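>>> Quick check, what structure comes out for this input:
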Amino acid sequence: MTAVFAAITYPAPAVWAQGVSSPAAAPVGAPVIERILVEGAQRIEPDTIRTYLHVQEGDLFAPGLIDRSLKDLFATGLFADVALRREGGDLVVVVVENPIINRVAFEGNKRIQNEDLIPEVQLRPRAVYTRAKVQEDVRRVLEVYRRSGRYAVAVDPKIIELPQNRVDLVFEIDEGPATYVRRITFVGNRVFSDSDLRGVISTEEERWYRLLSSSDTFDPDRLTYDRELLRRYYLESGYADFEVRSAIAELTPNRESFFITFTVTEGDRYRVGTVEIETSLEDLTPEMLRPGLEIEEGDWYNAEKIEDTVQNITERVGSLGYAFVDVRPRVQRDRENNIINLIFDVREGPRVFVERIDIQGNVRTLDEVIRREVRLVEGDAFNSAKLRRSRQRIRDLGFFKSVEVNNEPVVDKPDRTVVTVEVEEQSTGELSFGVGWSSSLGAMVEIGVRERNLLGRGQDLSARVSWAERRTELDLSFTEPYFLDRPISAGVDLFAVERDLEDESSHQLRQVGGALRFGYRYSDDWRHDFKYTLQRQEIFDVDSSASLFVKQQEGIEVLSMVGHALTYDTRDSRLIPTEGYRFQIANDLAGLGGDARFLRTDMEASYHYPLGDELDWDPAWVFSVRGHVGYIFGLGKDVSIRHRYFLGGNNLRGFAASGASARDTATGDALGGNWISDASLEMRVPTGLPEELGLGAKVFTDWGAAGTPDGVPENLMDHDVSLRGSVGIGFLWSSPLGPVNIELATPVLKQTYDEDELFRISFGSRF
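This is a model prediction of the structure:
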């Protein structure tokens, strides 16, 4: 900016220093502004420019006021240059207007589309162009690319001048290569290996098979989240003194890769000593609250279980009629013995009510999807435990990159508070592709697509198609997690499956149908699901040499079935669990319409225990046990081969699929049975190989027995309900396409007509 206002002499400078411009107060002969002339204005009216001046015609030429006028004109952002000068009795204001933006365009952007960049820049068509705003927009575009993992990006703003003082603003973008995370290392970890900790954090190392994922590109926000994930993981494992000292991301000189280093201090592992409850509330004794304890003396210290205990006690106290309560866990460390004594202090909390709940930051996700996870509603007594629980429930949705839930007091209302939920959204769509081979199915290809937050409503829609040598399957599924605005999940499934069972029972099976389901979660561990299934089942292409009892089943059967499953699950992982247990009991009733009529009951339980924790071994030592029993009986008619139990294969390794089931004496076709009992003991052991290979080993033994079918004379069957057993070894590979099980097993207890299978490979986890 330029101010030409020199060589003006005043007889009374002390008066001008005070900003006095009134002619009445001025010395005799002081210069007075006769006219204010505006030059250079094109779009902006001269009178509009005069309104920003601190002097008017008839005022004195006061340097202080004119300097303020100059600064205010620049502050409008309307002008590229401003100059004020005196010509005799005239004050001349010379302006150079900033141009008007005609169009904002982006060139060179391929990875990020225009519709994603436009909301990030503040300049718009018909807005006034300023250099400061352009530089700010360049910074914003760079930040967008860096959030997507591209730190080598360059943004060059170009101006194309147009008539009538208009310009086109073009951001020329050189995206450069993606900035991947080349390596993640940990310093200071002794108990958990680098491989274990990499599985905890959300950032992943660059791999060729992560083409559809952004987790291996560097994101500083994700790095902050990873620090919290590490802290939570250690605190849940008993390391109460754990600390992430630093998380450093180093960019390589070519700006193409990051090396991330986490420096941690694990500290000692603590067990829980005494667990006490203290309360000052009238008529409330510790014994009344003790059922809410999630942690007991002798357990490993677990911060999550302490939080669950606080929540349980708070809810229990609330159910007893105490609306305002504050439960504070006090921790007393005994560092010499590595023991933490816990005291849950239950006291009366401040009488504060929730005035309102504000949701911020959600662009796509509807407010109601977030609000229904908040354990407080307007008018409720404020509860800090419920606030913390709300934060965790919203994070568990998986829709948001970050979640913050806080409360602030209301001005002039000490008994009111406002709960603010601030979220940052992330992508919830998934595209999966897999290829592989299975002993039971042969070569296989699978493609799936899933959206976990459909239209921002929290609904889950998925479609999957798989082709295999012995099975073709198409599945379409939709789930509404809050049916009729209640915490009840409801969904519909459509499916079509065709299976080749020639090797087992000399026929092929086609199933087409759908299911309606709904479920209710009683707690974080207990869940109850109900389901109605309607499907058309067809047995076709029966071999001419097949068993007579298989030929009798040829044709179409319509299945109309209702069922339920009650599940208790505390496992730490569904794919490769290392700790926890699962129990499920399920019943199915067929006969409400359709051709099939039967009642089926299944019970299954599994338990996983990390031996490394107790014996100071490698954490890879994990003991698992699984058991299953099932029984089905016909209602007025025999049970079809479509619904019977078959022993062998996945449920009895060392035996072929259906290899230990009752079979036709003449043809050898497996006929199945009306009951089954099978169990497995398994020990996962470390291999000593580099952790980056993701290869684990195991030893196991399987045992089982199965019954015979109805309607088949015993003298025409090879059958024996005696126990079968096998032992074996296996390898578990955490491959790019998911966990792969490679197993070798041999029977140790069998019948002469049973069919063996030494080698078996499958995708996924059995437990």
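>>> C-alpha only now, for contacts and for neighbours.
Fine.
>>> Let me know the helix or strand that the most centrally placed residue in the chain is in.
The residue lying closest to the centre of the chain (CA atoms, centre = their mean) is G398, at 2.8 Å. For G398, there is no host helix or strand (DSSP states H and E).
>>> which non-adjacent residue is nearest it?
Nearest-residue entry for G398: T428, 7.7 Å, with adjacent residues in sequence omitted and distances by CA to CA, 6 or more residues apart in numbering.
>>> so who does that neighbour touch?
The neighbours of T428, taking CA atoms under 8 Å, 6 or more residues apart in numbering as the test, are 398-399, 451-453.
>>> I'd assumed D460 was in contact with R452.
Yes. The criterion here is CA atoms under 8 Å, and R452 meets it with D460 at 4.3 Å.
>>> Could you measure from the residue lying closest to R597 once chain neighbours are set aside over to I632?
Closest residue in space to R597, ignoring its immediate chain neighbours: G591 at 4.3 Å, by CA to CA, 6+ apart. Separation of G591 from I632 (CA to CA, to the nearest Å) stands at 13 Å.
>>> neighbour-wise, which of the two wins?
For G591 and I632, the more surrounded residue by other CA atoms under 10 Å is I632, and the numbers stand at 22 against 18.
>>> I have a second one here; can you model it like the first so I can compare?
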Amino acid sequence: MKLKHLAGLIPLLYATSAIAIEPFEVKDIRVEGIQRTEAGTVFSYLPVRVGDKLNEEDAAAAIRALFSTGFFKDVRLEMQQGVLIVVVRERPSIASIEINGVKDFPKDTLSENLKMVGLADGRIFDKSALDKAEQELKRQYVARGKYGVSLTTTVTELERNRVSIVFNVVEGETSKIKQINIIGNETFSEKELKGLMQLDTPNWISWFTKNDQYSKQKLSADLEVIRSYYLDAGYLEFSVDSTQVSISPNKEHIYITINISEGAKYTVSNIEVSGPEKILSHKEARELIKAEVGDVFSRKVMTDSITKIGDRLGEDGYAFANINAVPDIDKEKHEVGFTYVIDPGARAYVRHIDITGNTKTRDAVIRREFRQMESAWYSASKIKTSKQKVDRLDFFSEVNLETLPVPGSNDQIDVSLSVKEKSTGNFSIGAGISSNVGLVFNGSVTQRNLFGTGNSLSAQVNTGKVNKVYSVSYTNPYYTDNGMSLGFDAYTRDVNTTSTAISSFRSSTLGGGIRLGIPISDFESTTYGLSAEQTKLTLFENSTLQLQKFVDDFGPTTSNLLGSVGWSRDNRDSVIYTTEGTVQRAFVEVAVPITSQQFYKLTYEHQWFYPISKTFTFFLNGEAGYAEGYGGKPVPFFKNFYAGGPGSLRGFNPFSIGPRDINNNSLGSTRRLIGNAEVLFPLPGMAKDRSVRLSAFVDAGSVFGQGLSASDSLRYSTGLAITWISPVGPLKVSVGVPLNKQSGDKVQPFQFTLGSLF
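This next block holds a predicted model:
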């Protein structure tokens, strides 16, 4: 006797059965039709047990429960003499998945994505998952501008209740933006507005930037850029009325039409400040607002002013300050007044500083860089400084800092710093190449974060035609708790100039020293050093008379005890990808008169970074060097200054600027001036990639003295350069063109350094 046959269709489960069912007691349960699924699995999902009294409602609930597992495509319940029989028909399993015609995506990546939606070998086949995968794949192609993509899916039934799935994809060509029209503009030309947009019609660099491929996200960003452009120019009522994106019948071309309303240009009629003066006086707040009555309205000026007021309140601990610029618009006069309403909120202090991600670096190494303390009043500048100092450790590839309100409190915040460790130690044997010193073999053992303590230990070997250096260095940046550093160096250096633009000689130097660093402030420090050097000189037949006279006067071996004092100030926003800030360095080295040499050297360097825009940075660098002997003794020629090549004057041969001998080889000299001006910018289409950076530069430099004035040897050059942090090491390439090449100058337009020479 059958109790009921229920079809395996979900909608019918909610319908009222036309058959009256007498409830009965379940004496036993039997499962039929299973092949892969264990009977225990069915029992675990079945909400009916032996001894239960089953009615029509319970039967419908049981069928729903089994269908919801996704294992079955048909479920029926039958009853024979008190035995409940569960008859199922299993969904087929996936025997194989094949993807054909895909070129834009790696097949391994597609297989992983299919697996995430439930399509993989051995999984139970679900038609809804297949439909979802098809739609997602098409969406990915559309996002890449391939609107003509064709996708067909074939499902083939196999023996043992299995299926094979084949995706056949015809990618088609990428649809290109054929035309962009802007309607409603009167103040600014269409060309000017289109120049603000990232999207563009095809041009000579579109193959790289992909800016001729439509993207909804890119269009939204472009519309916001245009809106900001108008609002910053005073058009307070500007609006984007509509955008139309159409595609040609052959799906090869895209047409974009943007309809805008400019409105009238507004000027500022009045500026007032409202808020508690005890916390921030209205006079001081007004000084932070850069707009003046009569100025053309600018949203940028307004938002910058709000930011400055918020930062100022943050210095006193008001982390939750809320500043609103309330407008008073006069549409007839086209004027707008603003009342800056300042609500400082409660003064907040830092409850906890949480550090995560430092699997190797000790917590104390990071915390000692913090200037914001726990249980102290919140300070926006101290938090910013703390992040900068952790970033300067150069132990992490990512440093992210957040301030989080404490739930249930209006006067507490937590500071969360998350870091991503990068390798700070390595053992390497390899090679580098440079246009000025040729092939260089190098080996090194370096650990900049020894056992996670922040201490640095390195042993390096570098060999080349010009320089051979073997050195061991150790530095403890926190020798004392207040930040004094202590370091030791031992080195041997062999210089051979026979294959360079320098007058021929060879020097072998053995030395060692001790360094002590004393911090003045967070971004300023002094260093003191004492080192001893012994230098052996070898001259050649073509060595100049000046070099021969030095060896005749002082012998082929000289010893020096050198004292040094250095000072530096560095407030760059990042040491890896600098966009703003300055660097100043001054260094004095003096030969103590108890040795055979008596001289001193002074060097000064000043760098300035200024952000022109979000992606362009202006960079100025100036260097000066001065050396002089005392006690009637000259400066050793191997301590002379040189210029030319990467790092000083690109486009000219390395070390080639300045006085020369009779063989036209550089002698170097006791005075040096270097100036560099650059505009730094990302590679087009790679604004978020901080491993590559381009620059346009102008260099100037002079090495003089010994009867030669600064103007006599002053040279200029200009060109382009690229810096790339490549997998095999940092790479710098420049193409420089001398602007005032003189007779006898040695030029080298293409120059590069790779690897350890960076």
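>>> Could you check how far the residue nearest to the centre of structure 1 is from D572 of structure 1?
G398 of structure 1 is 17 Å from D572 of structure 1, by CA to CA.
>>> Which one (most neighbours) among the contacts of T428 of structure 1?
Neighbour tally across the contacts of T428 of structure 1 (other CA under 10 Å): the maximum, 24 neighbours, falls on F399.
>>> Please name the residues that touch that residue.
Neighbouring residues of F399 of structure 1 by CA under 8 Å, 6+ apart: 425-428, 452-453.
>>> 10 Å instead?
By CA atoms under 10 Å, 6 or more residues apart in numbering, F399 of structure 1 lies in contact with 362, 364-365, 370, 423-429, 452-453, 456, 458.
>>> Sitting in helices, which of these do you find?
Among the contacts of F399 of structure 1, DSSP state H puts I370 in helices.
>>> Make a ChimeraX selection of the buried ones in the contacts of F399 of structure 1.
Of the contacts of F399 of structure 1, the buried ones go into a single ChimeraX selection, burial set by 16 or more other CA atoms under 10 Å:
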select :362,365,370,423,425,428,452,453,456,458
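>>> I339 of structure 1: which of the contacts of F399 of structure 1 is nearest?
Closest approach between those and I339 of structure 1, by CA to CA: V423, at 37.6 Å.
>>> Wait, that closest one touches L366, no?
No. Counting by CA atoms under 10 Å, V423 of structure 1 does not reach L366; the two are 11.8 Å apart.
>>> coming back round to it: do you know how far the residue nearest to the centre of structure 1 is from E424 of structure 1?
Separation of G398 of structure 1 from E424 of structure 1 (CA to CA): 11 Å.
>>> before we move on, back to that, between V423 and L366 of structure 1, what contacts are shared?
Contact criterion CA under 10 Å, 6+ apart; residues shared by V423 of structure 1 and L366: I359.
>>> burial measure for the residue nearest to V492 of structure 1 when sequence neighbours are not counted, as a count.
Leaving out its chain neighbours, the residue that sits closest to V492 of structure 1 by CA to CA, 6+ apart is L516, at 4.7 Å. L516 of structure 1: 17 surrounding residues under other CA under 10 Å.
>>> give me every residue that touches L516 of structure 1.
L516 of structure 1 sits next to 478-479, 490-494, 530-534, 562 when contact means CA under 10 Å, 6+ apart.
>>> Now neighbour count and distance to N98 of structure 1 too, for those, in JSON lines please.
Converted to JSON lines, those look like this (neighbours: other CA atoms under 10 Å; distance: CA to CA, whole Å):
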{"residue": "F478", "neighbour count": "20", "distance to N98 of structure 1": "54"}
{"residue": "T479", "neighbour count": "21", "distance to N98 of structure 1": "54"}
{"residue": "A490", "neighbour count": "21", "distance to N98 of structure 1": "58"}
{"residue": "G491", "neighbour count": "19", "distance to N98 of structure 1": "58"}
{"residue": "V492", "neighbour count": "18", "distance to N98 of structure 1": "59"}
{"residue": "D493", "neighbour count": "17", "distance to N98 of structure 1": "61"}
{"residue": "L494", "neighbour count": "18", "distance to N98 of structure 1": "61"}
{"residue": "F530", "neighbour count": "18", "distance to N98 of structure 1": "67"}
{"residue": "K531", "neighbour count": "18", "distance to N98 of structure 1": "67"}
{"residue": "Y532", "neighbour count": "18", "distance to N98 of structure 1": "69"}
{"residue": "T533", "neighbour count": "19", "distance to N98 of structure 1": "69"}
{"residue": "L534", "neighbour count": "19", "distance to N98 of structure 1": "70"}
{"residue": "V562", "neighbour count": "20", "distance to N98 of structure 1": "73"}
